[in-house]
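Undergrad: show me the folded form of this:
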Amino acid sequence: MPGMSTRKLFRSKKVLLEDGLQEAGILVGQEGKIDRIMRKHELETLQKNVEVFDVGTLVIMPGLVDSHVHVNEPGRTEWEGYWTATRAAAAGGVTTIADMPLNSIPPTTTKKNLETKMIAAEGKMHVDVAFWGGVVPGNQRELKDMVKAGVVGFKCFLCPSGVDEFPNVTKQDVEASLKELEGTNSVLAFHAECDLGEEHIKSTDNRSEYQTFLRSRPPKMEVAAIQLITQLCSKYSVRCHIVHLSAAEALPLVRAAKSSGAHLTVETCHHYLTLNAEAIPDSAMQYKCCPPVRSLQNRERLWAALVSGELDMVVSDHSPCTPELKQTKEGEGDFLSAWGGISSLQFGLSLFWTEARKRSFSIADVSRFLSHNPSKLCGLDHAKGQLKEGMDADFVIWDPEATFKVEKSIIQHKHKLTPYLGKQLDGCVIYTILRGRTVYQNGKFSPPLGQLVLSSASLN
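TA: This next block holds a predicted model:
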């Protein structure tokens, strides 16, 4: 790979620019920014002090921005940590992650706790890292200080989060937070499930059966939450975001809110677009997440919602834990008490492409849903998510035609438990470039070169 002594040109017959895939070159300056996009006819006019890295017909496109990652460090580093999570990101073509405010201890609910997280990440980042703040009961006065410190936005839970140090909020808490955030250009993201106070499980139900778990979190929990969110989003001048939408029944509410002009964005996850409830075995805790993976028909409605615009982006919601909490030992298998979370940070591009290409999605679509729109959500689109002059030289170089099998030996995140083990996927990441420097190359990693990045809301 090119060194850092001169400017560098990365060229390919398939560079994803605003007007599509084409032969072009990306000229990178010593500061790690894109100096110039060179079209095919300009490539022969290069100056002699430029190192050229020609990747032939491999695709060069913007590095992925995964805006929903649980790193868990400090406090639960036995679950995951910055070193392993960011290596997994680099191996998957992800150049920026946004770390959620839980399940670390402390959670990112104050500026002081944010600083603790930043210190914990130092020297361990193979890709760039941004931080979400959290909204919990009583911390509204902390929010503006966290905006100024650079968080990409805030997340709250409308139902219990699963960890005691990050309690869920009431409607009154949400309204107080929205009032506090007006005028900041920040965003409030919602875990959109409401506890409806209904009993969905009988004592005689088999807790190792996936269908029992599915009944425990019916679509109407999401519908009720999204009904509340869309009402509040229309009332306040604050961007609102729904994380990991799984229930297609909620899509009409999203469509109506967007049509009325509400500042609302919505994500779904790779597992909801790849997996389906009918194919999940009993006692297979690696498939458990909240909200749950639903039916095959539901999955296809989510794909349609990407086309129609109800869904704006696709993220991993990488939420690992120890094998003990996942209850992987034979005979454990309780879907109601096992930790809910799916590990997929490393495989998002390939998971999405494997399914998307079957549905005639283009590589430009992939980049929009996995790079550009997440960067906009996080206020990082001044530097990330597109190949444009002046932006960070972050890109993934990959082969859409190559295939590989997910095996434990290639998994970079701390624990190797994932529902994708043994799955054959399309699209192989060959190189990951961060500010013009190679952080991943065919299974090999550079020393950590990632930096902390700040939302543009903090720069205003």
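
Undergrad: C-alpha only now, for contacts and for neighbours.
TA: OK.

Undergrad: residue 212 and residue 206 touch, don't they?
TA: Yes - counting by Cα atoms under 8 Å, residue 212 sits close enough to residue 206 to count as a contact (6.6 Å).

Undergrad: more neighbours: those two, which one.
TA: residue 212 (19 against 15; other Cα atoms under 10 Å).

Undergrad: the helix or strand encompassing that one: how far from the chain's middle?
TA: For residue 212, the host element (DSSP states H and E) is helix 210-216. How far helix 210-216 lies from its chain's middle: 26 Å, per Cα atoms, centre = their mean, to the nearest Å.

Undergrad: got it, and stretch 205-220?
TA: 26 Å.

Undergrad: then stretch 69-85?
TA: On Cα atoms, centre = their mean, the centre of stretch 69-85 falls 15 Å from that of its chain.

Undergrad: just the terminal-to-terminal distance for that stretch.
TA: 9 Å (Cα to Cα, to the nearest Å).

Undergrad: returning to what we had before: what is in contact with residue 212 and residue 206 at once?
TA: With Cα atoms under 8 Å, 6 or more residues apart in numbering applied, the contact sets of residue 212 and residue 206 do not overlap.

Undergrad: residue 13 falls within a helix, correct?
TA: No - looking at residue 13 with DSSP: H, G, I helix; E, B strand; the rest coil, it is strand, so not inside a helix.

Undergrad: another one to check against the first:
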Amino acid sequence: MLALASELAGVGRVTNRQLLDLAIRAPRVMIDGVETSAALGIRRGTVVSIEPFEVVPLAPRVVTLEADVVLIPGLVDTHVHINEPGRTEWEGFESATAAAAAAGVTTIIDMPLNSLPPTLTAAALATKRKVARGRCHVDVGFWGGAVPTNLADLPDLFADGVFGVKCFLQDSGVPEFPPLSATELLTAMRVVADIGGLMLVHAEDPGVLHVSPTPQGRSYAAFVDSRPDTAEAVAIATVIEASAATGCRAHIVHLSSAAGADLVRRAKAAGVPITAETCPHYLTLAAETIPDGSPQFKCCPPIRGGADQDALWAALADGTIDIVVTDHSPSTPELKLLEVGDLGLAWGGIASLQFGFAAVLAQATRRGVTLADVLRWMSSGPADLAGLPAKGRIAIGADADLVALADGERFTVTTESIKHRHPVTPYLGAELLGVVRRRWLRGTELQDDMVAGQLLRKQS
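TA: Have a look, this model is predicted:
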């Protein structure tokens, strides 16, 4: 009876001199990287007070959490390929955001490809927003793209609220999103620097890839040989040179290698405005354990060996790598060629939005890395990269995007549990750590069928 009453009403003081809509009392809550206890007051979707746990704020609804869950900020994933419109059979806003909500990811930012049209103009951005509106379970923002033919369109993209623009230095895999040459990259970064924007770069060098072995057949080792770490390192060096020359903020997406991490480390020490991300699959999977003929593990750059994995964890620990995001990039099962198993012909992309955090938390626990570190990499860090100060943290003035996480509870990934469009993921059958019990988006508790997400714009 007492537990039921705590869900319905509270008795106590009005906090922060404001009437509340909701209060959440948590015996365990992560605030500023420290686990503590607190009572949060929420009004109009914003955290307006943080009181001692013993306080029962005056609110029409007071939720008191159990001691086996920790209240964490909603996760932020800034690298998600939703693919709608145009390739909605691969993934769409409804299915991708449902997978995000199931994982405790309350904010995602959509990549400019592989939708048709790609997000290369303000008109294409408007088309994407029109399709997404009213279909998102969580908040969604958008990256734009930079290709050789749209550099004059970049100012309008930024003016319409993209959080930055992404480019490739080699073939993207889709013809409508061609790569930039080194000279074009320099030109594009001058434009982005003048706007005060951010350039995201898929860094693999086409020259190195051209002379590398052609990927073919079922051998995973042969596929890794076709995308060597030298391709990543040479391309990152190109980005560093362009960033230093233009002053443009650059961000290396899905960093996969020790060699690449070392270049970023040295560039940061030299004052180059560069950041980097890595992904759950690079931190939790290793080439030595991937069976041949398994295209669900294929991505570019590839999952490398255990030595590179250890180097990536070390680079996270020393601040070389700033964030961990999924690069959720699904396709249809037919394009993955699961029955054929040809790593050269199959579409490359890891479907992981729903399971990335739990996979990283499981590996972090084995390595003695704290939950606070994981949240910095997967919540506040991505929010900071995108310029979303109200996301990714529990603080007064922040959005009440909150997750009650059973951080000691394990679960096994089953086909039935998968929320994204197709049940293809390298994590199928894996035992992961951290079960989402409840989640709130701007103070609204999310149910599985609830579409409460807003479309976000970068504020200038």
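
Undergrad: look up how far residue 84 of structure 1 lies from the counterpart of residue 331 of structure 2 in structure 1.
TA: Matched by TM-score structural alignment, residue 331 of structure 2 corresponds to residue 321 in structure 1. To residue 84 of structure 1, residue 321 of structure 1 is 13 Å away according to Cα to Cα.

Undergrad: residue 66 of structure 1 now?
TA: 15 Å.

Undergrad: between those two, who's got more neighbours?
TA: The neighbour count for residue 66 of structure 1 versus residue 84, taken as other Cα under 10 Å, is higher for residue 66 (27 against 19).

Undergrad: spit out the contact partners of the more buried one.
TA: 94, 96, 97, 98, 315, 316, 345, 370, 371, 374.

Undergrad: would you check how far apart the last one and residue 96 of structure 1 are?
TA: Okay, so that is residue 374 of structure 1. 10 Å.

Undergrad: same check, this time on residue 40 of structure 1
TA: Counting by Cα to Cα, the gap from residue 40 of structure 1 to residue 96 of structure 1 is 29 Å.

Undergrad: the two: who's more crowded?
TA: residue 96 (32 against 14).

Undergrad: to which residue of structure 2 is the more buried one aligned?
TA: Residue 96 of structure 1 maps onto residue 107 in structure 2, by TM-score structural alignment.

Undergrad: need the contact list for its match.
TA: 74, 75, 76, 77, 78, 138, 139, 140, 141, 391.

Undergrad: the same query, at a cut-off of 7 Å, please.
TA: 75, 76, 77, 138, 139, 140 (Cα atoms under 7 Å, 6 or more residues apart in numbering).

Undergrad: likewise residue 189 of structure 1?
TA: Contacts of residue 189 of structure 1 (Cα under 7 Å, 6+ apart): 154, 155, 156, 240, 241, 242, 243.

Undergrad: then residue 161 of structure 2?
TA: Contacts of residue 161 of structure 2 (Cα under 7 Å, 6+ apart): 457, 458, 459.

Undergrad: next: residue 310 of structure 1.
TA: Applying Cα under 7 Å, 6+ apart, the residues contacting residue 310 of structure 1 are 251, 254, 255.

Undergrad: recalculate using a threshold of 6 Å.
TA: By Cα atoms under 6 Å, 6 or more residues apart in numbering, the residues touching residue 310 of structure 1 are residue 255.

Undergrad: which SS state does the residue positioned nearest the centre of structure 2 fall under?
TA: The residue lying closest to the centre of structure 2 (Cα atoms, centre = their mean) is residue 77, at 2.3 Å. Here residue 77 of structure 2 is recorded as strand under three-state DSSP.

Undergrad: and it, what pairs with it in structure 1?
TA: Using TM-score structural alignment, residue 77 of structure 2 lines up with residue 66 in structure 1.

Undergrad: kindly report the same for residue 361 of structure 2.
TA: So residue 361 of structure 2 corresponds to residue 353, using TM-score structural alignment.

Undergrad: residue in structure 1 matching residue 148 of structure 2?
TA: Residue 148 of structure 2 maps onto residue 137 in structure 1, by TM-score structural alignment.

Undergrad: quick one on the thing from earlier: list buried residues within the contacts of residue 66 of structure 1.
TA: 94, 96, 97, 98, 315, 316, 345, 370, 371, 374 (16 or more other Cα atoms under 10 Å).
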